[in-house]
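predicted structure and sequence below. I'll ask about it afterward.
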Amino acid sequence: MASGKLLYAQSGGVTAVINASASAVIAEARARKIKVLAARNGILGALREDLIDTSKESAAAIRALAHTPGGAFGSCRFKLKSLEQDRAKYERLLDVLKAHDVRYFLYNGGNDSADTALKVSKLAAEFGYPLTCIGVPKTIDNDLAVTDCCPGFGSAAKYTAVSVREAAFDVAAMAETSTKVFVYEAMGRHAGWLAAAAGLAGNGPDEAPHLILFPERAYDEADFLANVKKVVAKVGYCVVVASEGIRTADGTFVADAGGGKDAFGHTQLGGVASYLAGKVKDELGYKVHWTLPDYLQRSARHIASKTDLDQAMAAGKAAVQFALKGLNSTMPVIKRTSNAPYKWKIEAAPLEKVANHEKTMPANFLRKDGYGITAAARAYLEPLIRGEAPPPYGRDGLPKYVTLKNVAVKKKLPAWEG
């Protein structure tokens, strides 16, 4: 039997299925007789020695995690810098791991989290501490390198496509005497994967969404307004989907919220839909409605993709298996083996090939005019939103989600002053 404990932590923005990965991690570790600790609020909990004893949770509660959105143990946006710049923090983290006999560290997050896991593994090796570090993939942006897709994206993509299709029926019904243009804002800072997923809502050239604005293509306001006018004249109304990260030709974010930078050095974005709606109203005179789904895109567990759920759980299970095999500094990634029928498998990828790399959409996924997706994009995206995995519902008509007890582990070290 393997010795030592496993520490699991969640990082960055959560998804509809990140808890499914956590559920699979804990269940697989229990099956292997490995005790799992969880860091409260991500890497901050590890630094503060604020750890949770997951053995205090029932098997039923752990199973229920698979259909519960959010981050059961808490997440955080806290970026550790290089080993040289933040050495004291890394050494504190190693001290916490040693104090609790943690031999496996699983960090469930995106690019920056993969980088952190890689750095922790290097520090452990430097100090001769036997630690296996595994990155567990998660992001709704679908921008992780190496993996075909990322757990979390499929469900957000399904929510986006369904929401746009439903809203389009509403707009079509009201267009004669009321709303002519509807603008939907999708998450996506540098990669337009979620905006592209909205393209699944329609099939024909006159079906919504009529115009999609991608970060991969420079925003040209005059051209955009001309196309809106053209669509309204032809169809009677126009549904626009815009990625939050669209930029003008000089690289300026159209929706720079003016809120400075976050912990990861990202410009705070927000409001591209309201901006575009204002321009359409002022320049073209149409009545416009707009929406900013924001957190709804990543928390909508009630409409999760079954494909996404299966992949999230497979990644969590494989992460434990990789850890116990000693596959240090790796991440379980998804490899597509067939499109028709859709098939996939889990493989191990080096964290060095994932950390701080960003996957944008291939050029052949964007329609020539830049305002829609191609058949190639549709073939890639459609399987990822396939299948339903609804949560159980109570008599009150609401999903029966679980809240864990999250019992703290007794601290052994002095308080962290960082």
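In hand now; what should we look at?

please make it C-alpha for all contacts and neighbour counts, starting now.
Fine.

now the strands for the stretch 251-400 of the chain?
For the stretch 251-400 of the chain, the strands defined by DSSP state E, counting those that start in this stretch occupy 256-261, 267-269, 288-291, 330-339, 342-350.

structure B:
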Amino acid sequence: MPGTLLYAQSGGVTAVINATASAVITEARARKVKVLAARNGILGALREELIDTSKESAAAIRALAHTPGGAFGSCRVKLKSLEADRARYERLLAVFKAHDVRWFLYNGGNDSADTALKVSRLAAEFDYPLTCIGVPKTVDNDLAVTDCCPGFGSAAKYTAVSVREAALDVAAMAETSTKVFVYEAMGRHAGWLAAAAGLAGKGSDDAPHLILFPERPYDEADFLAQVKKIVARVGYCVVVASEGIRSADGKFVADAGGGKDSFGHTQLGGVASFLAGRVKDQLGMKVHWTLPDYLQRSARHLASKTDLEQAMAVGKTAVQFALKGMNATMPVIRRTSDAPYRWKIEAAPLEKVANHEKTMPAGFIRKDGYGITASARRYLEPLIRGESPPPYGRDGIPKYVTLKNVAVKAKLADFTG
């Protein structure tokens, strides 16, 4: 088939984004379509740093499905409006024309969906035959329209399992040592990962005992009172806090004062350490805290099988949508049944996804604001089900793959914009 497909990864990677890449390349190969990958996301497309995936063996592409990270490199770069970033958009189009790119698949979150939408509009303006597809990915689960987002289920499983295991450790030591343990979960504006920690226990005295959501204002006096009460009742207290919790005035509790990144996001500086300090100073209890950070999204060894299957399904379907000419579209997941859990892939227009953020429904957060409801549990549990561990070598380390990433020859002048 004439024409080239360009695939790019965007934003923070996940344990299964490479599984999506694997599915994209495998499906395109089956349809005799050449796939180029942009090195370091949209930056690679702008710089004409493109990778020829045909140089990779079928075995290497299959191995991507169990390898974490971003095989081609990702970046946090958001293009502005077509008017404000005109030169960059026109450069993208020039690169696409130079390499006969007719299908552009951008694997990312809200901002990436917005970029794909804008590129599709520019191509239409210049009457260039280009089909743009947004491919969903984020550990934060905050994409609109889709029931869940590939990448979230595995991070959620890692969170729930880690909290369960750590809680057993704390319980064993509580009599003479640690009374309070604080676990920080990713989630700037949406508390989905913090909520997933709630799957670690079911009883009222099971950890986590307190979950702090960004959807609820942080009240320090009430929080400390709750910690004191739980320690008195249970003997210890496990707290899970979303990195993006805010005080009543809207300020991030963990604002590190480091300015904003290219996406306009405030640099957050460790809410767990802050909370641990307040508990120690105000209640005089021994506290331990953890900041799993990248571990949450890179833990492929503990990936959810459901998440892996969905990540590969959106990749395969993205290619099918692209070849059908379904421009400015995203393959999204629709849940058709809770019990048994059933789902399917549908098409959604990018304009309904771009720059929209899905936060936790009020009905998912317990009335006291410190835990999840039965509705949240029904939604979350299927997403972490199943195991699909990577193959391990005799050295005890997973057998992950590193691609050759052979560059194609540049045809245009260097871009300095």
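Cool, got the structure. Remember, predicted model here, so these are calculated numbers, not experimental data.

mind listing the strands for the stretch 51-200 of structure 2?
Along the stretch 51-200 of structure 2, the stretches classed as strands by DSSP E, counting those that start in this stretch are 101-108, 131-136, 180-185.

contacts for the last one next, please.
The contact list for strand 180-185 of structure 2, computed with C-alpha atoms under 8 Å, 6 or more residues apart in numbering, reads 159, 163, 167, 170, 193-194, 227, 231, 236-243, 270-273, 275-276, 285-293.

give me the buried positions along that strand.
180-185 (16 or more other C-alpha atoms under 10 Å).

re earlier: Gln10 of structure 1 is nearest to which of the strands of the stretch 251-400 of structure 1?
Comparison of these against Gln10 of structure 1 by C-alpha to C-alpha identifies strand 330-339 as nearest, at 14.5 Å.

once aligned to structure 2, how far is that closest one on average?
Superposed on structure 2, strand 330-339 of structure 1 shows a mean distance of 0.2 Å to its aligned residues (mean C-alpha distance after the TM-score superposition for structure 1).

just the angle between that strand and strand 102-109, please?
50 degrees (axes from the mean of the first three to the mean of the last three C-alpha atoms, to 10 degrees).

could I get the strands of the stretch 51-200 of structure 2 as JSON lines with distance to Val314 of structure 2?
JSON lines is the format used below for the strands of the stretch 51-200 of structure 2 (distance: least, C-alpha to C-alpha, whole Å):
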{"stretch": "strand 101-108", "distance to Val314 of structure 2": "10"}
{"stretch": "strand 131-136", "distance to Val314 of structure 2": "7"}
{"stretch": "strand 180-185", "distance to Val314 of structure 2": "26"}
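
who touches Val333 of structure 1 in this structure?
By C-alpha under 8 Å, 6+ apart, the residues touching Val333 of structure 1 are 137, 146-148, 150, 315, 346-349.

with adjacent residues omitted, what lies nearest to it?
Thr147 (4.8 Å; C-alpha to C-alpha, 6 or more residues apart in numbering).

what residue of structure 2 matches up with Arg63 of structure 1?
Residue pairing (TM-score structural alignment): Arg63 of structure 1 is matched to Arg62 of structure 2.

correct me if wrong: its match contacts Ala21.
No - Arg62 of structure 2 sits out of contact with Ala21 when judged by C-alpha atoms under 8 Å, with a separation of 9.8 Å.

compare those two (neighbour count), which wins?
Ala21 (30 against 18; other C-alpha atoms under 10 Å).

count of residues packed around the residue lying closest to that one once chain neighbours are set aside?
When the adjacent residues along the chain are set aside, Ala21 of structure 2 lies closest to Gly315, with 6.5 Å between them (C-alpha to C-alpha, 6+ apart). Using other C-alpha under 10 Å, Gly315 of structure 2 has 28 neighbouring residues.
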